[in-house]
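In: give me coordinates for this.
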Amino acid sequence: MTDEILSVINGQVYGVWFLIGAALVFWMQAGFAMVEAGFTRAKNTGNIIMKNLMDFCIGTCTFILIGFSLLLGEDMIGLIGKPGFDIFTSYANFDWSNFVFNLVFCATTATIVSGAMAERTKFLSYCIYSAVISAFIYPVEAHWIWGGGWLAQMGFHDFAGSCAIHMVGGISALIGAKMLGPRIGKFTKDKKGNITKVNAFPGHNLALGALGVFILWLGWYGFNGAAATSVEQLGSIFLTTTVAPAVATVVCMIFTWIKYGKPDVSMSLNASLAGLVAITAPCDVTDCFGAIIIGAVAGLLVVFGVWLLDYVLCIDDPVGAVAVHCMNGIWGTIATGLFATTSAPGNDTLTGLFYGGGFTLLGKQLLGMFSVIAWTVVTITITFMIIKATVGLRVSEEEEIEGLDSCEHGLASAYAGFSLMDVSGSMIMEENENTQLGVSEYEAASEVQKNAAVKVVRQPAMDTGMYKVVILAKLSRYDKLRKAMNAVGVTGMTVTQVMGCGIQKGSGERYRGAEVDATLLPKVKVEVVIGNLPVDTVVEAAREALYTGHIGDGKIFVYSVDKIIKIRTGEEDLAALKDVE
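Out: Predicted structure coming up:
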């Protein structure tokens, strides 16, 4: 009787954990959104958030109608589940938990594609191919692996989706990015059209990207662990899911440190995800040693993948989706056939090549992997070709330059609250005879059009004895500069932290292995207005405080000030500079 009670309790506990795991996987959508938004430019943030929202919502609709039954319906000759509408016709007996669990996995496959095609894809096109992936492409191959299909019958093993989800999403991303073409300015070409340089497009908010990685890592414990059948197996899965990404990140950090001279932040973030992707298939059948090796290879593979796409294939992948998901999905599938061991809790049958199992499991893994690759390549290529021939895949050049937030969603900025401009529309200047030439080039305008434009009138400079001195310098020299200004009698200053570069274009920084043309370095901008001090005294004091003899010491600009007005008292000129009641 006691054993029966414990069995019921265990069943209930794992049933609840199964749904908690599904919720964690759903939460990964937020992680994908943050990573993609952080690794791309601010002008497309709203578009990216919308895509990550809609791939789950659209995926839910298509999964209800057809996807779930194709995945887990009655097996039809090992190839596909029998289509049905049990969710409507037999709801009382429907497997609600299994539906939700498989739905959140399905949505993950679609969202992977978004990152590689970011910043230049039509929103309508994205909605269409996201629906196709969720309704047909993913459910069919997932049925082969998890729904009782021919790969499951053969003994192919993919516990949580290195192959079924990540590799499929990564291959779709690779093909989509290739057909779509690179973002404007990503590659520099010579007159013959040959690519001569890869240009870096730094993400606008790496803090957001890092938050996304941490969210994904947390969600991955549900991704890999939700289907565990015992406490021991769950603990082992948590261990391998922790070790592999940690090792991958350390290996990537060391490698980029050696290769580029500094540890690459965004690449290390990608490496964490690469380790998670690689361990997803074998997480339940490998041990700690296997997880370490799998993670180490993943950390190197993600760097190689980014380099391969940029410098060999010349495919623009803004977030590294192909390197993370496609390449490490393949690696995780193969690694299962290498590192499976019966010492892992719950695994009594699968043994990989490196643990004395021979080539049997590895052969099954390779056959299954190539079969899924073939299915994905054919179906997603047809999907993209149809979309491209009908509604089109890519936005126009003007829309891409302006940003998809504005063109696709009518959103002036995803960061409107941080803008000093009024983006509500109340400050928009309407075109009239004084603001519009009617043509984009001034030289092409007629004399009437040129005469209608507002004339630029230059006033003769006045020597008022008041000057504004603007100093751009290194942040590290600010304290010395401040003391020097105080010493010569400067009583007020405005200090701003800015970014900029001189004629040397910064110091040759790299982003994801590609050199950034004009590196904007952090500087301090100090502005002082003087009227009762010799300007040469202030300039010389600043020069002495900032001089090191090295490039980047800064510059000093001196302007004549025509008039000064103190708003509170109405005092003008030299009197306005005095802060006396």
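In: for the rest of this, base every contact and every neighbour count on C-alpha atoms.
Out: Noted.
In: which residue ranges form the strands in this protein?
Out: Along the chain, counting by DSSP state E, strands occupy 75-76, 80-81, 187-189, 195-198, 467-474, 494-500, 510-511, 514-515, 521-530, 554-560.
In: identify the residues contacting stretch 304-317?
Out: Stretch 304-317 has contacts (Cα atoms under 8 Å, 6 or more residues apart in numbering) with 115-118, 177-178, 181-183, 186-187, 198, 320, 322-324, 327, 512-513.
In: mind checking which of the residues you listed land in helices?
Out: Of the contacts of stretch 304-317, the ones assigned to helices by DSSP state H are Gly115, Ala116, Ala177, Lys178.
In: quick one: contacts for the last one?
Out: So that's Lys178. Residues counted as contacts of Lys178 (Cα under 8 Å, 6+ apart) are Ile315, Asp316.
In: how near is it to Thr381?
Out: 11 Å (Cα to Cα, to the nearest Å).
In: buried ones in the biggest helix by length in the chain?
Out: Assignment by DSSP H gives helix 2-38 as the longest helix of the chain. For helix 2-38, burial by neighbour count (16 or more other Cα atoms under 10 Å) applies to 14-15, 17-19, 21-38.
In: how about stretch 223-236?
Out: Across stretch 223-236, burial judged by 16+ other Cα under 10 Å covers Phe223, Asn224, Gly225, Ala226, Ala227, Ala228, Thr229, Gln233, Leu234, Ser236.
In: need the contact partners of that stretch.
Out: With Cα under 8 Å, 6+ apart as the test, stretch 223-236 has contacts from 14, 17-22, 24-25, 159-160, 237-238, 241, 280, 283-284, 287, 344-346.
In: now the second one, please; I'll put the structures next to each other:
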Amino acid sequence: MYSSVNTIWVLMGAALVFFMQAGFAMCEAGFTRSKNTGNILMKNLMDFCIGTAVYWLVGFGLMFGGAGAIIGGFDPLVRGDYSAILPDGVPLTAFFIFQTVFCATAATIVSGAMAERTKFISYCIYSLMISPVIYPVSGHWIWGGGWLAQMGFHDFSGSTAVHMVGGIAAGVGAKILGPRIGKYDKNGKPQAILGHNLSIGALGVFILWFCWFGFNGCSTVAMDSDSVMELAGAIFCTTNMSAAVACVVTMIFTWLRYGKPDVSMTFNAALGGLVAITAGCDMVSIFGASVIGACAGIVLPLAVEFFDKVVKIDDPVGAVSVHGVCGSMGTLLTGLLAVDGGLFYGGGPSFFITQCIGVASVAVWVLATITIVFLVLKHTIGLRCSAQEEIDGLDIHEHGLASAYADFMPAGGLTGPVEPEAASGSVSEDEAVPVQVVARERSGISASDVKLSKVTIVCNQARFETLKSAMNAIGVTGMTVTQVLGCGVQKGRIEYYRGVEMTMNLLPKVQVDVVVSKVPVATVVAAAKRALFTGHIGDGKIFIYDVENVVKVRTGEEGYDALQGD
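Out: Predicted structure coming up:
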């Protein structure tokens, strides 16, 4: 007899955990550069698609196909009898999809750490290996009745089984792969490489936080009794508390350490707190969850700095620290803070020792197997893309994608000239009707008779409207406006990104170009200074150039006449 409520609960959890793929995709895309956006999205998609197929072919059987100490069994296409391990009232298909999305989560963690320099084909082969063998074997030890489960090792939703497995694989892959070009200077000092879209990264974190309620809460795989409903409510509370406290602690920690609260590190802390609580979310109190979150909030930024500056692992999104470090730490803290059996609650050291053995054994298994996979890839088809491909971006070379943001940048230099029929609203040469040029009386002033000057004004974005009004007031009605990034010779204020000092802090500015003749340059400069002056650093600069000539394309007019309206 199937239970409707239990089956719905498991399927809802499967849907939420699947949606975590969107969270990982957004988070990783936002914390990397725009020229690799399409590539990172494809890797997240293929993690799930490849992982789904091979987990069905091999992985599920290895994980749940028997009660052996090391592996479950070999059951291609999931055709065996799994009644002994199925949750009460839950059909095999529901349990299978629930476990599939967990497997895909472990696989997708790696893509962020190896972002921006990994061959796409090599990454797909990695995904082909972790889902059917590496993850299921250690997963069987913990969840399939293997030797760790028999010892009493506890990992409720996967701090070790899922997240530490993915985090260690990410660290090994990133180390073998090597850092991105420009990440370290000639002295080995790390350089900040900023992600291109913090908003997308933040959206990914919020999606993951939301989905984690399914990741942890629905791992009860039942909702048919008062006790399990009470447990599910407690899991939701501990999950949320750990993430929230981790964010607050990291915000304060980075504020004290760097002088300002680090935005990207604080968002990473939310994930670190979620990963850390996942092992013991069912065994610790809300107070215990806050302690775990606080530990994650301190350990996370220190781990990011350690891997970045000491181990020299270039991890653009912090996956090794978030999933590897916080996953193992949370599993160990469960042995200390579990209300029933934890060392701090009078349970003695045996449970904590079991947690240590479990973390260590899974770490050794993943280190050994994933190292073999990546080294074989490195010495056969190659793991890393060429330097030119990395500089240009993987989107164009791996996928033929000029830009993931085609409407926000000129693509002609990358894709060649746009064909006439491809341009919106364009017509053929035969259909084209020339614009009628209305003759007007020329001024009689030639280009050599008048002084033409170009004034370039670089200013803060917030002062642009004031500047525009000032220019109109003195008769300057033509201008070219460009959004730019820049700093003066002082290289901008010292700022930090993920604990790394930025050697040149490029700030968003507006560049306004005007060419004048009738309006005196001194008048333009005076008006600009009045409009922009605040007395603070960053008010802007004004550059003045001599202009040899100006030609209006439509009419052919030159010099003074080319600047006049129709």
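In: want to throw the strands of structure 1 into a markdown table with distance to Phe68 of structure 1 and mean neighbour count?
Out: Shown next, in a markdown table, are the strands of structure 1 (distance: least, Cα to Cα, whole Å; neighbours: other Cα atoms under 10 Å):
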| stretch | distance to Phe68 of structure 1 | mean neighbour count |
| --- | --- | --- |
| strand 75-76 | 12 | 17 |
| strand 80-81 | 9 | 25 |
| strand 187-189 | 42 | 15 |
| strand 195-198 | 42 | 15 |
| strand 467-474 | 59 | 20 |
| strand 494-500 | 51 | 13 |
| strand 510-511 | 41 | 18 |
| strand 514-515 | 42 | 18 |
| strand 521-530 | 52 | 19 |
| strand 554-560 | 63 | 14 |
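In: dump those into JSON lines; add distance to Val168 of structure 1 as well.
Out: JSON lines is the format used below for the strands of structure 1 (distance: least, Cα to Cα, whole Å):
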{"stretch": "strand 75-76", "distance to Val168 of structure 1": "21"}
{"stretch": "strand 80-81", "distance to Val168 of structure 1": "17"}
{"stretch": "strand 187-189", "distance to Val168 of structure 1": "27"}
{"stretch": "strand 195-198", "distance to Val168 of structure 1": "27"}
{"stretch": "strand 467-474", "distance to Val168 of structure 1": "48"}
{"stretch": "strand 494-500", "distance to Val168 of structure 1": "41"}
{"stretch": "strand 510-511", "distance to Val168 of structure 1": "27"}
{"stretch": "strand 514-515", "distance to Val168 of structure 1": "27"}
{"stretch": "strand 521-530", "distance to Val168 of structure 1": "40"}
{"stretch": "strand 554-560", "distance to Val168 of structure 1": "51"}
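In: looking at those, which is nearest to Ala291 of structure 1?
Out: Closest of the strands of structure 1 to Ala291 of structure 1 is strand 510-511, at 28.5 Å (criterion: Cα to Cα).
In: and the closest one, which stretch of structure 2?
Out: Under TM-score structural alignment, the alignment places strand 510-511 of structure 1 onto residues 496-497 of structure 2.
In: quick one: average offset of that stretch versus structure 1, please.
Out: With the two structures superposed, stretch 496-497 of structure 2 lies on average 1.1 Å from its match in structure 1, counting by mean Cα distance after the TM-score superposition for structure 1.
In: how far does that stretch sit from the chain's center?
Out: 16 Å (Cα atoms, centre = their mean, to the nearest Å).
In: just stretch 183-203 of structure 2 next, same as before
Out: Mean-position distance between stretch 183-203 of structure 2 and its chain equals 11 Å (Cα atoms, centre = their mean).
In: other residues contacting that stretch?
Out: 23, 26-34, 182, 264, 267, 308-309, 314, 496-498, 500-503.
In: 7 Å instead, please
Out: 26-34, 267, 308-309, 497, 500-502 (Cα atoms under 7 Å, 6 or more residues apart in numbering).
In: what of stretch 515-531 of structure 2?
Out: In contact with stretch 515-531 of structure 2 (Cα under 7 Å, 6+ apart) are residues Val450, Lys451, Leu452, Ser453, Lys454, Val455, Thr466, Leu467, Ala470, Met471, Tyr560.
In: in structure 1, what sits opposite the third one in the alignment?
Out: Right, the one you point to is Leu452 of structure 2. Matched to structure 1 by TM-score structural alignment, Leu452 of structure 2 sits across from Met466.
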